[in-house]
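In: Task: produce atomic coordinates for the following.
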Amino acid sequence: MTKPLNRDIRFNAFNMASPGHTWAGLWSHPRDRAFDYNSLDYWIDLAVTAERGLFDGVFIADVFGVYDVYGNSPDAALISAAQTPDIDPALVVPSMAHATKHIGFGVTANLTYEHPYQFARRFATLDHLTQGRVGWNIVTGYLDSGARGMGDKANRDHDARYEAAEDFLAAVYKLWEGSWEEGAVRRDRAARVFTDPAKVHRIRHNGPYYQVDGIQLAEPSPQRTPVLYQAGTSGRGRLFAAKHSEAIFLNGQTRPILAEAVRAVRTAAASFGRDPYDIRMFPGATVIVAPTRAEAFDRLAEYAQYVNTAGQLALLSGWTGVDLSTLDPEEAISYVKSNAIQSTLENLTLRSAEPLKVKDLATLSATGARAPFIVGAPGEVADEIISWVRDTDVDGFNLNRLVSHETLASFVDLVVPELQDRGVYKTSYDEGTLREKLFRRGPLLPDTHPAAGFRRNAGAVAEKPRATA
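Out: Predicted coordinates:
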């Protein structure tokens, strides 16, 4: 099913509203700006730099809870700022949008601790304020610490999380797509009519996990439903992503692992009646580039000194559900059934070509990255990026944050021109919403997407509100 490289490569600047992201400890590097992750200037400069590089988006990861699987304690995560502390990623988006014109924003939000009614308004608001440049990265959570913080004993079972997500999405689709008809908002000053009540409808949803009875609070935004991102590549997660997502964030430390994940999702998408290439595939990638190869590897050695080993293992323990503090550093990690991110543990064990030692998983390296790891001069980096796209059929990459915003700026200044010279990267933005830029079609979800079935002309999913005394 692999297509030739006849489409532009795409990039997102992968970040997190925290001092630490995928590499614990790098915030302590003297040139790193993530020290100020809780300032607007940090986020505005990030967005402006990514837009200068014609990136499709700033993709903001998030996690609900703290990493306390490692040693049964949050201490390693707290000391190294391993995704802790973190602030609400949705709140930094409007400022970035105001400072830019084209770049999109993928915002991670855990639906497990949301309600569809309030959530639908929040993302409609973001879509309005960004003029249609927002996407939602759908996650269901994997940390028991977050569940305990919300008053539960533990997270839902892995597959049950996706069943709840199906119910949540049905409810928000009804609110976004079916509550307000096209033309409901008149803004007619002369007639003193803002909204036509006949075109606004009450949503009733009575699902196994969520119930809604009300009108969507926000008027339809430019995209109605935000662009839908997802990161599920386990068996159940893959089916969910293939059915709903428009872009998927996935990992794989080798080309065969990544290519198989892409094939599986595209095949599953076709089984739902969707065009397999209506889903943009974005693996994570760690890229270190400098004017010369020697300088790039010098920079790698410099960065590696700041990676916090315990913090990195705390992240991996949380992602896999395995307490790596109980294993010898020379010991290879083994597969066990987990309620965390199943695909991560499977990639490191069942799909790995060789046993991966615990100590190697905490290094700034291809093994530690769990995804493409590219170091070199601009031409070498461009060659590797094109090679990964050809071999795996991905659409582009979520570029991991290393030293912020140094590594992003280096990529923009050194690699983007190389890719443009080779004709595989855009030289200007298309106009329109994030969805229009990603797919070069209208701002709304296509009719083949399951959300389209909840539109007013697709069936009775809503009823007109009743007058109250």
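
In: From now on I want contacts and neighbour counts done on CA atoms only, so please keep to that.
Out: OK.

In: And the spatially closest residue to A409 that is not a sequence neighbour, how far from S428?
Out: Nearest residue to A409, sequence neighbours excluded (C-alpha to C-alpha, 6 or more residues apart in numbering): T49, at 6.5 Å. Per C-alpha to C-alpha, to the nearest Å, T49 is found 15 Å from S428.

In: Can you show me the helices along the stretch 301-450 of the chain?
Out: 309-320, 342-348, 358-361, 366-369, 378-392, 406-410, 416-421, 434-439 (DSSP state H, counting those that start in this stretch).

In: likewise the stretch 101-250 of the chain?
Out: Counting by DSSP H, counting those that start in this stretch, the stretch 101-250 of the chain has helices at residues 116-129, 144-149, 158-173, 235-244.

In: Going by contacts, tell me the helices and strands next to the shortest one.
Out: Packed against helix 144-149, as judged by 3 or more C-alpha pairs under 8 Å, 6 or more residues apart in numbering; DSSP states H and E, are no other helices or strands.

In: Mind checking which of T49 and S428 has more residues around it?
Out: With neighbours defined as other C-alpha atoms under 10 Å, T49 and S428 compare such that T49 has more, 19 against 10.

In: Could you also give me the structure for this second sequence? I'd like to compare it with the first:
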Amino acid sequence: MSRPSKVIRFNAFEMNCVGHQSPGLWRHPRDRAWQYKDLEYWTDLAKILERGIFDAIFIADVIGYYDVYKGNNDHAFLQGVQIPVNDPLQLANPIALATKHLGIGITASTSFEHPYTFARRLSTADHHTQGRVGWNIVTSYLESGAKNIGQGGLKRHDNRYEVAEEYLEVLYKLFEGSWEEGAVLRDRQQGIFADPSKIHEIGHKGKYFEVPGYHLCEPSPQRTPVLFQAGASNAGKDFAAQNAELVFISTPTQDTTRAYVQDIRSRAAAAGRDPSKILIYALVTIIVDETDAKAHAKLKEYQSYGSYDGALVLTSGWTGIDFGRYAPTDNVRKVETNAIISAVEHLAEGGKTWTIEELAKWASVGGLGPLFVGSAATVADQLQAWVEVTDLDGFNLAYAVAHETFEDVVEHLVPELQRRGVYATEYREGTLREKLFGEGPYLPDTHPAAQYRDIERIKQQAQAQVEMPVQVLREKSA
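Out: So this is what the prediction gives:
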């Protein structure tokens, strides 16, 4: 069977918590997830991933907690299901210090933090990591998070993306337009650090945000960090097609994955972007060992530690459906919710009917993504088949047991893919954007952020739009 020459890419899917996607497996005797609060956990992991030439460690996050299951948060606490959870952005520095090349993707929500202060935090991280930071843009899906910052509850799903569009506009203006190239002089002889004529107020006054002033940071190595996005609803796809450089998806079959990839690329082309410049990674969990038999035995061992209640805590939170109301033998039913719409839709794809018990078993190891199990050759065949059929660029790997899952991938699978000529053997130099795309450190001119580089022109256009209706009214009254 002929194989595609397209290179396969890996990201590691993590979260600053116990038991990210495999609830209950923190009890496994070889699991290290309970050490998430220790820097050594993250620096050890980063070194493993860099040895395996992973593009990045993608650190998920939620603001809030999973209290949909049985109407309370008890089982989330009992099983350690993404609570306690620590801040992801603070992990950028220790990971960068422990590695030279590994990208660091940080999740932060447009719903819970003002863009002006967040811009400073993100630019600081890009400076400290020498340009290896990416931002995973999310709009959030937990009602508990919105309630705890005084919002009362989440905005409707599509409205959250409307807010996110303006949020990005503010950041693009700050990152791309506030400080010109050459604004920072560091001229010791004349005593001039920066040229005020090349530093601009952004003058943003929109529907949701008013940010009149300057960006607090000088331009970081990438200016705008690499943009990650994981929305899979219709609104999320439009948002990704217009803004994202890396898109993460969670789709259960090759057919649904292929359709998603084609959809994103066609929407990107319609938005005037190069579809090949969007890298799409699918969520999977890989259990690999020396032989198929050993890998399947390992999976069976892992499943023995899985938590029925913990898995349903996650799936209830993701879908907004309280699966605790049903018996284990009941079928999963699609219900309209305000959570992750794509998660609800994917459960019903292909006409598949799930019982609650089947859903819990499936989600207990690796969440809702596909599970690949076998020897390195077996798994490599599966990955290549997915890439061939779907046009994926790579895979976002969830772990079952920390850090054993990633160590197994690096020890067994990566060398097999390298032997086949479909996996990198070394990193490119430069920033994360340069490593990923082989071009410059900044967003390309075809990206919507580029229009904000001449911020004075943008302000003049905005002022003209304000003045035009006034002039029309004067003319009519005259």
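
In: Quantify their similarity with the TM-score.
Out: Scored against TM-score structural alignment, normalised by the length of structure 1, the superposed chains reach a TM-score of 0.96; 459 aligned residues with a C-alpha RMSD of 1.6 Å.

In: hang on, the earlier thing: now name the helix or strand holding the residue nearest to A409 of structure 1.
Out: helix 40-52 (DSSP states H and E).

In: for that helix, packing partners?
Out: If you count contacts as 3+ C-alpha pairs under 8 Å, 6+ apart, helix 40-52 of structure 1 packs onto strand 57-61, helix 93-99, helix 406-410.

In: The longest one vs structure 2, average distance?
Out: What it means is helix 93-99 of structure 1. Its aligned residues in structure 2 lie a mean 0.6 Å from helix 93-99 of structure 1 after superposition (mean C-alpha distance after the TM-score superposition for structure 1).

In: For the nearest residue to H98 of structure 1 once chain neighbours are set aside, list the residues it contacts.
Out: Leaving aside its chain neighbours, H98 of structure 1 sits nearest to T130 (7.5 Å; criterion: C-alpha to C-alpha, 6+ apart). Contact analysis of T130 of structure 1 by C-alpha atoms under 8 Å, 6 or more residues apart in numbering lists V93, P94, A97, H98.

In: Check G252 of structure 1 too.
Out: G252 of structure 1 touches L258, P283, N347, R370, A371, P372, counting by C-alpha under 8 Å, 6+ apart.

In: D159 of structure 1: which of the residues you listed is nearest?
Out: N347 (18.5 Å; C-alpha to C-alpha).

In: from the contacts of T130 of structure 1, which is closest to A61 of structure 1?
Out: The closest of the contacts of T130 of structure 1, once distances to A61 of structure 1 are taken by C-alpha to C-alpha, is V93, at 12.7 Å.

In: Quick check: the closest residue to the closest one other than its chain neighbours vs P89 of structure 1, distance?
Out: Distance criterion C-alpha to C-alpha, 6+ apart; nearest residue to V93 of structure 1, sequence neighbours excluded, is F105 at 7.1 Å. Remark: distance between F105 of structure 1 and P89 of structure 1 (C-alpha to C-alpha) = 10 Å.

In: out of these two, which sits in the busier spot?
Out: F105 (30 against 19).

In: Surely that one touches F55?
Out: No. At 10.5 Å, F105 of structure 1 does not count as touching F55 under the criterion of C-alpha atoms under 8 Å.

In: who touches D55 of structure 2 in this structure?
Out: Counted by C-alpha under 8 Å, 6+ apart, D55 of structure 2 has contacts R9, F10, N11, L102, G103, L436.

In: hmm, back to that, pick the most buried one from the helices and strands packed on helix 40-52 of structure 1.
Out: Most buried of the helices and strands packed on helix 40-52 of structure 1 by mean neighbour count (mean count of other C-alpha atoms under 10 Å) is strand 57-61; its value is a mean of 25.
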